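Novice: what would the 3D arrangement of this be:
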Amino acid sequence: MVVTTQRRSLAVFAAAGALLLAACGGGETAAPGADRSLSIATGGTGGVYYPYGGGMATVLSEKLGVTATAQETNASVDNVLLVQDGGADIAFALGDTVADAVGGKAQFEGREITICTLGKLYNNFTQTVTTSGTGIRTVADLRGKRVSVGSPGSGTEVIALRILEAAGINPETDIQRSQLGAGETAQALRDGTIDAGFWSGGLPTGALVDLATTGQMVVIPTGEYADELASTFGPYYISEDIPANTYQGQAEPSPQVVVPNVLIVRSDMPQQLQQDITRTIFESKAQLAAVHPAANDLDPATAGDVGFVEVCPGAKAYFDQATG
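Specialist: Next comes the predicted model:
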């Protein structure tokens, strides 16, 4: 089953920016109750984007005086297109997907994508999981198996296909391929309808926390492929360990392919609105971390260190102020 993308009507950026400027003289946030809406494109309910985005919607609504909502989507690829086409104002996306988008590569070939980032949020870990009874312990063992590569239009799918190819596995012919989100992958592993599944997300991912309580979940390492992916696609791919005991029964660190998450908007969003959104999110770190611990990684000193997409001028202005 594929998660259905929900598209909602949005406020016009220029009107939202004008409202904020009028309400606060340019430097402060809008008065509570301002009649504006902002839509945040997240991901599936079993991952990190969705609860994190819900937390963002709450703080933006409370502190900017807008009506912000988090929408469930198929994640990164879907989110880039939603922002570009006006189906969302703000979106979570993986760095490799964003790099493809601005470079007109892969799924974005022939598309003009005009986006910028409000900053780097946290790293996504490729979490490839199976159950103990399958005998699968390496990516190479996936050959001939039933494997979920993530929802269609997700950053997980992009990374999964690239890892499989780096391991010499043809995703079209060498596996029985399905396309499931995190929650669906966990349930399919419980039910025995797939043998393994890829997920790219923050730590911990709720759906995998639940799966690990069965005592049967096994995390498959992927970190050995990071250098090849970096050489082929870009330096945003690195190897980093999932710390031991992140999940129940995971006694050892597990090296994984890691890629940063960024928050994106259309490049024509007014600069003051960019700055107000960025400030509100980064200055609400504690409140957001109470929703999901991935928000503990929010850091204005490093959030602008993004080499694959332009940092929005409003976000840069906030980072300069916050670290100056």
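
Novice: going by C-alpha atoms from here, please, whenever you check contacts or count neighbours.
Specialist: Fine.

Novice: what is the burial count for the closest residue in space to P243 that isn't next to it in sequence?
Specialist: Leaving aside its chain neighbours, P243 sits nearest to P253 (4.7 Å; criterion: C-alpha to C-alpha, 6 or more residues apart in numbering). Neighbour count of P253, defined by other C-alpha atoms under 10 Å: 15.

Novice: residues touching G223, list them.
Specialist: 238-241, 255-258 (C-alpha atoms under 8 Å, 6 or more residues apart in numbering).

Novice: next, the buried residues of the helix or strand hosting L121.
Specialist: Using DSSP states H and E, L121 maps to strand 115-126. Residues of strand 115-126 classed as buried: 115-126 (neighbour count, 16 or more other C-alpha atoms under 10 Å).

Novice: go on, stretch 243-263?
Specialist: For stretch 243-263, by 16+ other C-alpha under 10 Å, it's 246-250, 254-263.

Novice: stretch 208-228 too?
Specialist: Buried residues in stretch 208-228 (16+ other C-alpha under 10 Å): 208-212, 217-228.

Novice: please apply the same query to stretch 187-195.
Specialist: 187-190, 194-195.

Novice: do stretch 227-239 as well
Specialist: 227-229, 234, 236-239.

Novice: quick one, strands of the stretch 101-250 of the chain?
Specialist: For the stretch 101-250 of the chain, strands defined by DSSP state E, counting those that start in this stretch occupy the ranges 115-126, 128-131, 146-148, 176-178, 196-197, 200-201, 217-220, 238-242.

Novice: tell me which of the ones you listed lies nearest to P51.
Specialist: strand 200-201 (12.1 Å; C-alpha to C-alpha).

Novice: other SSEs contacting the closest one?
Specialist: Contact partners of strand 200-201 among helices and strands, from 3 or more C-alpha pairs under 8 Å, 6 or more residues apart in numbering; DSSP states H and E: strand 115-126, helix 155-166.

Novice: sequence B follows; please return its structure for comparison with A:
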Amino acid sequence: MKAQRPRPPHFPDDAAHVEWRDHTLLYVAVAALIVLGVTLIVWIIDPAPPRTITMSAGPHDSSFLVAAEQYKRILAHNGITLNVLESDGSVQNLKRLLDPAQHVDIAFVQGGVADGLDTSTLMSLGSVFYVPVVVFYRGTGLTELSQLEGKRIAVGREGSGTRQLALKLLDANGIAPGGTTTLLPSDGLQAATQLVTGEADAAILSGDSATRGLMLRVLRVPGISVMNFDEARAYTRLFPYLDEIDLPPGVLDLRHRIPPDTIHLVSPTVELVARANLHPAISDLLIEAAQEVHGLPGLLQRAGEFPSPVARDYQISEDAQRYYKTGKSFLYRTLPFWVASIGDRVLVLLLPMAVLLFPAMRLIPALYRWRVRSRIYRYYGALIAIERGALADSTAEERKRLFEELDQIEASLNQLRMPLAYADAFYVLREHVGFVRSRLEAGAA
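Specialist: Okay, here's the model as predicted:
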């Protein structure tokens, strides 16, 4: 019993449609691959900047919160919404940054509060202002913190950066909690009041606690003095996050020459700390806002001193380093923020697009060549099947069906549009069709 012959392959009648489909499929497939690759690059490497970010600032009416509100107004000019959160100060700000559940992107953090915490996921955009340590005491002649041993010292409220820094400085001078020295949990106006009324022998103030107005009020009280840090240089060596700053004579009150002599102080700096995934465009906007807010001259700083790329406790980000060296890019200087953002991302994508496009351009001819040859091979498959049928013992009806299949092949070849590069293969195929026809006719005779 003869095995049943497989059905002949289908040959399209519209050859022009076949050629159009070959070109379209190739270009669409390659274009889809390029679009997919570029989309992945955009999504993973260079996403669009967010329109809303969150900042942890400081207590109500503090300089931290006032500065954050100024940042908010500046960022709003570029379509960025800054959500400002009140906090207890630098310690809580740092904990919020380290807790992903808090969704805080940026915060003011005073130097020296990161002891024992893993801050590798954070980066600094630079230092923005000083928060000097000012020690007021009853009496005169105090030049060392160790001289406060056994006295009552206001060191700041629990959880504040002032208290944490004060305890470090006192510990370096041999004064620790639980000893003969009484450490009072008060700061600001409360600490100054305790000092004036005699409830405290000394008060360590820092940041908003040591405002110009409060310092003048305290120094005008008879019997109250401010400590001169004669060992300021030693403190800056032992505590790298501290700087040595001076209060020149008369800087608080020129008319009454307050202070009468230069006062040496030590001061940590407040850094603008962010999470490592902060978008580069947002980083530029924040540093630009910091220049506008903190770049003016003040009681403790010269014009243009802040923001500074000198970071203390945290590694300065690469985007911040680039901004401090070269400033904003040409696009951001000349175009609105969101237009420049799109243009910047397009430029970033040119390189990966080129990397994908050149191999794709080389791949298209290979795919097209494979498509043309596969069509020719499909004809040859049908010819082989017809030839085998001609060689076999076949009836007149079977030979008639083989002739019909061969006529169908020839009709399809007559309409087939073959590229000139494959004309030789096309004419060889036509010759082989004639060869099979002759074999089939010989078998019929």
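
Novice: sorry, back to before: for the buried residues of stretch 243-263 of the first structure, which one is nearest G87 of the first structure?
Specialist: L263 (15.2 Å).

Novice: surely the closest one is within a strand?
Specialist: Yes. Counting by DSSP: H, G, I helix; E, B strand; the rest coil, L263 of the first structure is found in a strand.

Novice: what does it align to in the second structure?
Specialist: If you follow L263 of the first structure across to the second structure using TM-score structural alignment, you land on L272.

Novice: and for F319 of the first structure?
Specialist: Under TM-score structural alignment, F319 of the first structure pairs with Y324 in the second structure.

Novice: check which helix or strand covers that match.
Specialist: Going by DSSP H and E, Y324 of the second structure is part of helix 318-326.

Novice: repeat that for T269 of the second structure.
Specialist: Short version: T269 of the second structure belongs to strand 263-275, going by DSSP H and E.

Novice: what's the angle from that strand to strand 202-206?
Specialist: 40 degrees (axes from the mean of the first three to the mean of the last three C-alpha atoms, to 10 degrees).

Novice: surely D201 of the second structure and I153 touch.
Specialist: Yes. If you go by C-alpha atoms under 8 Å, D201 of the second structure and I153 touch, sitting 6.0 Å apart.

Novice: quick one: end-to-end length of stretch 113-132 of the first structure, please.
Specialist: Taking C-alpha to C-alpha, to the nearest Å, stretch 113-132 of the first structure runs 43 Å from one end to the other.

Novice: now do stretch 291-308 of the first structure
Specialist: Note: stretch 291-308 of the first structure ends 28 Å apart using C-alpha to C-alpha.

Novice: got the helices and strands packed on strand 200-201 of the first structure as TSV, with distance to Q274 of the first structure columns?
Specialist: Listed next are those as TSV, based on distance: least, C-alpha to C-alpha, whole Å:
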stretch	distance to Q274 of the first structure
strand 115-126	7
helix 155-166	24
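
Novice: among these, which comes closest to L298 of the first structure?
Specialist: So among those, strand 115-126 is nearest, using C-alpha to C-alpha, at 5.6 Å.

Novice: average distance between that closest one and the second structure?
Specialist: Compared with the second structure after fitting, strand 115-126 of the first structure has a mean deviation of 1.5 Å; criterion: mean C-alpha distance after the TM-score superposition for the first structure.

Novice: which residues of the second structure does that strand align to?
Specialist: Against the second structure, strand 115-126 of the first structure falls on residues 122-133 (TM-score structural alignment).

Novice: what sits up against that stretch?
Specialist: Taking C-alpha under 8 Å, 6+ apart as the rule, stretch 122-133 of the second structure contacts 97-98, 110, 204-208, 210, 265-276, 283, 287, 290, 294, 300-301, 306-311, 314-317, 320.

Novice: buried ones among those residues?
Specialist: Buried by 16+ other C-alpha under 10 Å: 97-98, 110, 204-208, 210, 265-275, 283, 287, 290, 294, 301, 306-311, 314-317, 320, out of these.

Novice: what segments of the second structure are helices?
Specialist: For the second structure, the helices defined by DSSP state H occupy 15-44, 63-76, 90-98, 161-172, 188-197, 212-219, 232-238, 280-294, 318-326, 330-334, 337-391, 396-415, 423-444.

Novice: can you redo those as a markdown table with distance to D105 of the second structure?
Specialist: Below are these laid out as a markdown table (distance: least, C-alpha to C-alpha, whole Å):
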| stretch | distance to D105 of the second structure |
| --- | --- |
| helix 15-44 | 19 |
| helix 63-76 | 13 |
| helix 90-98 | 7 |
| helix 161-172 | 20 |
| helix 188-197 | 29 |
| helix 212-219 | 31 |
| helix 232-238 | 30 |
| helix 280-294 | 10 |
| helix 318-326 | 15 |
| helix 330-334 | 22 |
| helix 337-391 | 19 |
| helix 396-415 | 67 |
| helix 423-444 | 65 |
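
Novice: rewinding a little: and of the buried residues of stretch 227-239 of the first structure, the nearest to A16 of the first structure?
Specialist: Y236 (33.0 Å).

Novice: tell me the residue in the second structure aligned with the closest one.
Specialist: Under the alignment (TM-score structural alignment), Y236 of the first structure maps onto Y241.

Novice: ok, now V309 of the first structure?
Specialist: So V309 of the first structure corresponds to Y314, using TM-score structural alignment.

Novice: would you mind measuring from that match to L125 of the second structure?
Specialist: Counting by C-alpha to C-alpha - Y314 of the second structure and L125 of the second structure are separated by 9 Å.

Novice: and R369 of the second structure, by the same measure?
Specialist: In terms of C-alpha to C-alpha, R369 of the second structure sits 55 Å off from L125 of the second structure.

Novice: again, but for D261 of the second structure
Specialist: 35 Å.

Novice: how about A320 of the second structure?
Specialist: 5 Å.
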